[in-house]
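[1] no FASTA, just this:
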């Protein structure tokens, strides 16, 4: 793919705030032909468009959809509307995600916590991608990109975020499997990038503390790294690099040794104790 998304059609979920907002700003700044912005926060989307419009001008067409990503029917409806107005995306960024509380699993609610988290974090990216992927494959002479924003939490267990960790582990497994499927089926114009960052200072994980060797990341740094990885079609981006080290240690060390050295010793297992999230 080119060094920018100039002239490309981009769709971003969870676009009204945080990292999604930053990806939208980057796409408009680089001259994307269109940017479709999906979020459940209609007011936030309207505010974002007001800020992006002067930069977008006539060069970039902006479209907003208030979408409840936990509902497959809503995803299908809005995907059809996007295809009709803008055409299928060249770049799809599955960024939307939620995290609930800092309680132990048995203290959580199956409906408000477990079901909602799994639907938005794990199922929604699958549903959204399934809506647009056939068109991406069919447009075989045009480079396409799918970016799935997972989490380092999906690579190892962590107290007080059991369901969140499970949802991101599911996302990682599906995302990398999809990448291999596309390669195996020779649909090499579509490349999938799986991103597994540690905590990012967007407010979503307010109160959480970065473990030793994995400080809380700055959004601008993450956006730049994700963007470059997406354009190059890199299969996996782990941020910071110590996420890869943790994965390697988890595979090499006996479970109890890992718990003591990494989980407790480096503070991973205590990182959510002060979590408050957005208020």
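    On my side now, so go ahead. Only a predicted model underlies this, so the values are computations on that prediction, with no experimental measurement involved. Residues are numbered from 1 along each chain as shown.
[2] all contacts plus neighbour counts: C-alpha atoms, from now on.
    Noted.
[3] number of nearby residues for residue 23?
    Other residues near residue 23 come to 24 when the count uses other Cα atoms under 10 Å.
[4] beyond the lengthiest helix in the chain, next helix or strand please.
    Ranked by residue count and defined by DSSP state H, the top helix of the chain is helix 162-184. Downstream of helix 162-184, the first helix or strand assigned by DSSP states H and E is strand 190-197.
[5] the structure to be compared is supplied as follows:
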């Protein structure tokens, strides 16, 4: 049976993705800091990630959905600690999971990695400089890893959603949420299950000649 691990799997895009993959008959391990998950794990802790890899064993699919938004504030008001916190989860944590689980995929000659970036990583959302920069980094590392692994049978792709109705956006300031929703030509926020459908496709055999790519799911917002 195909096995998948989904970080941030207790809620939001992670939970929707876990449910969608399970519907395809995939054995899904949901990882999160707590809540409705299978493995409690802080992905910023290298030792804990390595220990979890030993317990979970081999997986065929890795979906890096864990992420935090960070402060809604002008760049000049941010602190280095805030930058370290957001980059630690969104970038370093994603890398840690790839470092732990990709080698096994390479050994078996097949694997799919889907990293959750954001339209913010392409456009840069005002007053969300840390989040925007972190998601731009996810796009960059996806492109790099995709090239490194291109002949191994392991495909690495990213998705870049516009604003999606998830608990993560519950703490987004209403004016910021209104601004980023106004940029979407379809004039609505996305649904988690819509994003999960794209992830399920990218995690499957139906994708065979795409790696290091970024797939927008933005209601028409994306311009490049």
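    Nice, I can see it. Note that the coordinates shown come from a computational prediction; the quantities given were computed from them, not determined experimentally.
[6] buried set for the longest helix of the first structure?
    162-172, 174-176, 179, 182 (16 or more other Cα atoms under 10 Å).
[7] now do stretch 186-194 of the first structure
    187-194.
[8] please identify the helix or strand for the counterpart of residue 10 of the second structure in the first structure.
    Here residue 10 of the second structure is matched to residue 16 in the first structure, going by TM-score structural alignment. When elements are assigned from DSSP H and E, residue 16 of the first structure belongs to no helix and no strand.
[9] tell me which stretches of the second structure form helices.
    12-23, 46-56, 80-87, 94-108, 120-123, 129-148, 174-182, 192-202.
[10] mind putting those helices into a markdown table with distance to residue 163 of the second structure?
    Converted to a markdown table, the helices of the second structure look like this (distance: least, Cα to Cα, whole Å):
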| stretch | distance to residue 163 of the second structure |
| --- | --- |
| helix 12-23 | 11 |
| helix 46-56 | 29 |
| helix 80-87 | 18 |
| helix 94-108 | 20 |
| helix 120-123 | 9 |
| helix 129-148 | 13 |
| helix 174-182 | 7 |
| helix 192-202 | 10 |
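[11] the counterpart of residue 146 of the second structure in the first structure: what's it in contact with?
    Taking TM-score structural alignment, residue 146 of the second structure has residue 179 as its aligned residue in the first structure. Listed by Cα atoms under 8 Å, 6 or more residues apart in numbering, the contact set of residue 179 of the first structure reads 191-193, 235.
[12] quickly note the distance from residue 179 of the first structure to residue 96 of the first structure.
    20 Å (Cα to Cα, to the nearest Å).
[13] what sits against residue 9 of the second structure?
    15, 17-18, 30-32, 36-37, 65-66.
[14] let's go with 6 Å and repeat that
    By Cα atoms under 6 Å, 6 or more residues apart in numbering, residue 9 of the second structure lies in contact with 15, 30-32.
[15] what distance do you get for it to residue 200 of the second structure?
    For residue 9 of the second structure relative to residue 200 of the second structure (Cα to Cα), the value is 14 Å.
[16] ditto for residue 168 of the second structure
    21 Å.
[17] thinking again about what came up before, pretty sure the match of residue 10 of the second structure sits against residue 46.
    No - applying Cα atoms under 6 Å, one finds residue 16 of the first structure not in contact with residue 46, separated by 8.4 Å.
[18] aligned partner of residue 196 of the second structure in the first structure?
    So, by TM-score structural alignment, residue 196 of the second structure is matched to residue 223.
[19] measure that match to residue 255 of the first structure for me?
    33 Å.
[20] the two: which is more packed in?
    Neighbours per residue, other Cα under 10 Å: of residue 223 of the first structure and residue 255, the larger number sits with residue 223, 16 against 12.
[21] distance check, that one against residue 22 of the first structure.
    7 Å.
[22] next: residue 252 of the first structure.
    37 Å.
[23] stretch 83-97 of the second structure aligns to what range in the first structure?
    The aligned range for stretch 83-97 of the second structure is 114-128, by TM-score structural alignment.
[24] name the residues of stretch 67-86 of the second structure that are buried.
    67-72, 78, 83, 86.
[25] okay, now residue 248 of the first structure: neighbour count?
    Around residue 248 of the first structure there are 11 residues (other Cα under 10 Å).
[26] could you check the angle the helix or strand encompassing it makes with strand 190-197?
    According to DSSP H and E, residue 248 of the first structure maps onto helix 242-252. Between helix 242-252 of the first structure and strand 190-197, the angle comes out at 90 degrees (axes from the mean of the first three to the mean of the last three Cα atoms, to 10 degrees).
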